[in-house]
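> I'll drop the sequence and a predicted model, then ask my questions.
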Amino acid sequence: MSNPGESDPTPITSARQLAEWFAAGSKPRHQWRIGTEHEKFGFRLTDLAPPPYEPDGIRAMLEGLTRFGWEPILDRGNPIGLKRGQASVSLEPGGQFELSGAPLATMHEAAAELAEHLEEVRAVAAPLGLGFAPLGFHPIATREQMPWMPKGRYAIMREYMPRVGHMGLDMMLRTCTVQVNLDFGDEADMVEKLRVSLALQPLATALFANSPFAEGKVNGYRTLRGKVWTDTDPDRTGIPSVVFEDGFGFDRFAAWVLDVPMYFIMRDGQWIDAAGMSFRAFLEGRAEKLKDYSATMGDWADHVTTVFTDVRLKRFLEMRGADAGAPSFLNALPAFWVGLIYDDAAQKAARALTKGWSVAEIRALREAVPKDGLTATIGGRSLLDVARDVLAIARGGLVARGFDEAGFLDPLDAVVATGQTQADRWLDRCATAWGGDVGKVLGEAAV
């Protein structure tokens, strides 16, 4: 989840403004960029426990990184994030450390940014006795053992989540992801990109599966994180059918987001609880909790960040389906999506491959993937079989870009060649070299 941004106090006077907010993200192709985000769990080297905010924990990490030119972001006086140029570091509720990278032109730049970030994290973490491991779900800690970060918005979400799902607190505290933010050219391009990426998001979830452990045991899933997202909050998650309806565009998406329940608004640096009220009710003056406030475009921008669909439309498209993983996989995820939707021929091929899939079939696949992984099926084909075709399309798209980026897909080619995901490899390690000691995954996965 992002750090709070600068609020836009512009009053909302018509619903059209909301659609125009999304449309303002349209860019000519030469301005399309790659923005990678990834999260990782901290752990103490002595006992593998998740570090607290303080002492000698997450706060110290943030303060230590300032020596590399990062500027602190404060919440009620507490550092809860960092900013450097167009990149930022933010905290998930359980202290998961997130890099939100700058918008970059090529995968080589994105990979260099990741390498620099990990080097800085290691330099600060080592004297504190900390390590960081990108995994999809915390392998050993219980929900109660995870710390809570001092961010005002998280207190509101913590109270609301158990009302709407069984695993929302697990999503907040015990999951980590890798995401990529990608641009669109205009409304028609946005629609096609969003449909392609939503249809193929379950495949990405399967390819990047990396959460087979929980509370020190094998959990029965290849991606428990994927399962968590099916029982978090049905009002704001999953695959919205509106995207696949005739006439879909910025207006239709804005209308859908209007009815998503809110969490909060910010006024004078304070988060105001609005949990459960729709933005439409707020806009129309029917939200009792917010009767003393008028809706602004800043409120809308904050609200959009609380929509947790598998692909989130903001002023760009945010691919949200994958578990965090090894650095090679952190680079493979943006390469996968860049290859599919930043080349016209690749995008058309991906759309042709998925166009016959119904929303019901895609949703059923999403439900099956956490347990079944690449053995799940759609349209009579296994995902492993589909993955071969999709990776060939993505590789062709990267080659067509002309930046020599296709090699970033090599880890995914290996997954398809062997049928073994990161989760499968950890399960093999657990059953052999580790003698069943799940905690060893933290040390081996550490970056």
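Received it, and whenever you're ready, just let me know what you need. Numbering: from 1, shown residues only.

> okay, CA-based contacts and neighbour counts for the rest of this
Fine.

> the longest strand along the chain - contacts with which helices or strands?
Counting residues, the longest strand found in the chain (DSSP state E) is strand 34-44. Counting contacts by 3 or more Cα pairs under 8 Å, 6 or more residues apart in numbering; DSSP states H and E, strand 34-44 packs against strand 97-100, helix 107-128, strand 130-133, strand 177-182, helix 327-341.

> got another, please set it beside the one above:
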Amino acid sequence: MARDTTDTAPVETVDELVAYLAAGCKPREAWRIGTEHEKIPFYVDGNRPVPYGGDNGIRAVLEAMREKLGWEPILDAGNIIGLVEPTGQGAISLEPGGQFELSGAPLETIHQTCREGNAHLAQLREVAEPLGIRFLGLGASPKWTLAETPRMPKSRYDIMTAYMPKVGRHGLDMMYRTCTIQVNLDFESEADMRRKMQVSLKLQPLATALFANSPFTEGRTNGFQSWRGEIWRDTDNQRAGLLPFCFAADFGFADYVEWALDVPMYFVLREGRYHDVTHVTFRQFMAGALRNSVPDGVPTMGDWANHLSTLFPDVRLKRFLEMRGADGGPWRRICALPAFWVGLLYDPIALDGAEALTRDWSVAEVAAMRDAVPRKGLATPFRGGDLHATARAVLALSRDGLERRARYNADGYDETGFLGPLEEAVARGTTSAEEMVQAFHTRWGGSIEPVFLEYAY
């Protein structure tokens, strides 16, 4: 989320919170694809981390992008911490360790998504390379310690940094050292949301395996294919994970609201100032817990929208669904992630097929898969085989769905080509992470430095 909202409409009942989510329902012809991707900035000289300040820091990159694009600045205590396109068609934001994120516009096709990503990366190179900065397409920072990693001047991150060590082992690593690609997709009804939520929760561990791209920590192999996936196993399990209640046959908007109401809050935003409210849940907030300790201490729709943005399940429900299981990666994977999920979820026949394939998968099976995937990737055991076979079946469904969508570019190609990196990984039998580890032990000579050449945008 690029900018925390300040919608001051008061919240008085739980039904209003349910209605807020239900307002996301859209007719099929209005469905769009919103792709977000993060990347790690580094100085070419020495492959060093890039701080916020200075003549050639992150702030300078943001100011140069602002001048180039004409987008409006997002400010926090006077610091520029992001940019937003004036009509809401995209935003640039910073993750806690300086990870540079594009939140793309809602687009109709994967072709448009790829053009958007390509244009963004070209613009970024144009302004960053004169500053000696490039960007790395990995799922986690491969070289620097947590202490060496810069910290961005965003008030909400100060609150999270103090809170995270209280609720999990890996929260600070999640904040400061991981990168993701994410796609946001629409639904037309509560029933459609339910189907998409359930299918995508069950398949999210497979997505983590297919996109596994974070095998290095502090200059060494870490024993994982997706260290990022491992980090999410113990970050803050009150607000993250698999959400077993979503597997219920009658799951709906109200169930998600009831869960979200009892998750501790991070902050409320009043007149540009972030107030730490990690000691209360949103339900307690509605009962008056902050009435005397925070200015205007009654909940608003802006508070609810901000709270929803601080929940981190594998699939996140807002007024759309966010697929959150993938590591960051090279440009082709920025296009592959939306292609994978659009093929499965936006074509009714493919969704039927994915639902039939996963219908009898239990919460326990999916949880076990989620636990094993960060280390084993596509070799994760599943029902007498491993995820290679499941990946082939799911990719076939996605490819068929994209073929039926029949969205062509100017050269007459449909969207199926964007699945290429995933189909290649399954055909090889190895993930991107495994390829990197092999390179590390052979042609890279046990050095992490070549990753800054081979995986830079």
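On my side now, so go ahead. Computed from a predicted structure; not experimentally measured.

> what TM-score do we get after superposing?
Laid over one another, the chains give 0.98 as their TM-score (TM-score structural alignment, normalised by the length of the first structure), with 446 aligned residues with a Cα RMSD of 1.1 Å.

> turn the helices and strands packed on strand 34-44 of the first structure into CSV, columns for mean neighbour count and distance to residue 311 of the first structure.
Output for those, formatted as CSV (neighbours: other Cα atoms under 10 Å; distance: least, Cα to Cα, whole Å):
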stretch, mean neighbour count, distance to residue 311 of the first structure
strand 97-100, 24, 17
helix 107-128, 16, 20
strand 130-133, 24, 24
strand 177-182, 25, 10
helix 327-341, 25, 12
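
> for those, which one sits closest to residue 281 of the first structure?
For these, proximity to residue 281 of the first structure was assessed by Cα to Cα; strand 177-182 is nearest, at 29.7 Å.

> the helix or strand that the closest one is followed by - contacts with which helices or strands?
Using DSSP states H and E, the helix or strand that follows strand 177-182 of the first structure in sequence is helix 187-207. Applying 3+ Cα pairs under 8 Å, 6+ apart, one finds that helix 187-207 of the first structure makes contact with strand 311-313, strand 317-323, helix 344-354, helix 359-372.

> out of the ones you listed, which comes closest to residue 132 of the first structure?
strand 317-323 (15.0 Å).

> so which bit of the second structure is the closest one matched to?
Matched against the second structure by TM-score structural alignment, strand 317-323 of the first structure falls on residues 321-327.

> deepest of the helices and strands packed on helix 187-207 of the first structure, which one?
The highest mean neighbour count among these, using mean count of other Cα atoms under 10 Å, belongs to strand 317-323: a mean of 26.

> that strand vs the second structure, average distance?
Here the mean offset of strand 317-323 of the first structure against the second structure after fitting is 0.3 Å, by mean Cα distance after the TM-score superposition for the first structure.

> and residue 74 of the first structure, how far is that from residue 130 of the first structure?
According to Cα to Cα, to the nearest Å, residue 74 of the first structure stands 23 Å off from residue 130 of the first structure.

> ignore what I typed, I meant residue 22 of the first structure.
When distance is defined by Cα to Cα, residue 22 of the first structure is 40 Å away from residue 130 of the first structure.

> with residue 241 of the first structure instead?
To residue 130 of the first structure, residue 241 of the first structure is 43 Å away according to Cα to Cα.

> likewise for residue 150 of the first structure?
For residue 150 of the first structure relative to residue 130 of the first structure (Cα to Cα), the value is 20 Å.

> look up the closest residue to the alignment partner in the second structure of residue 133 of the first structure, ignoring the ones flanking it.
Under the alignment defined by TM-score structural alignment, residue 133 of the first structure is paired with residue 136 of the second structure. Excluding the flanking residues, the one nearest residue 136 of the second structure by Cα to Cα, 6 or more residues apart in numbering is residue 456, at 4.4 Å.

> which residue in the first structure aligns with that neighbour?
Residue 456 of the second structure maps onto residue 446 in the first structure, by TM-score structural alignment.

> same check on residue 242 of the second structure?
When the first structure is aligned by TM-score structural alignment, residue 242 of the second structure is paired with residue 239.
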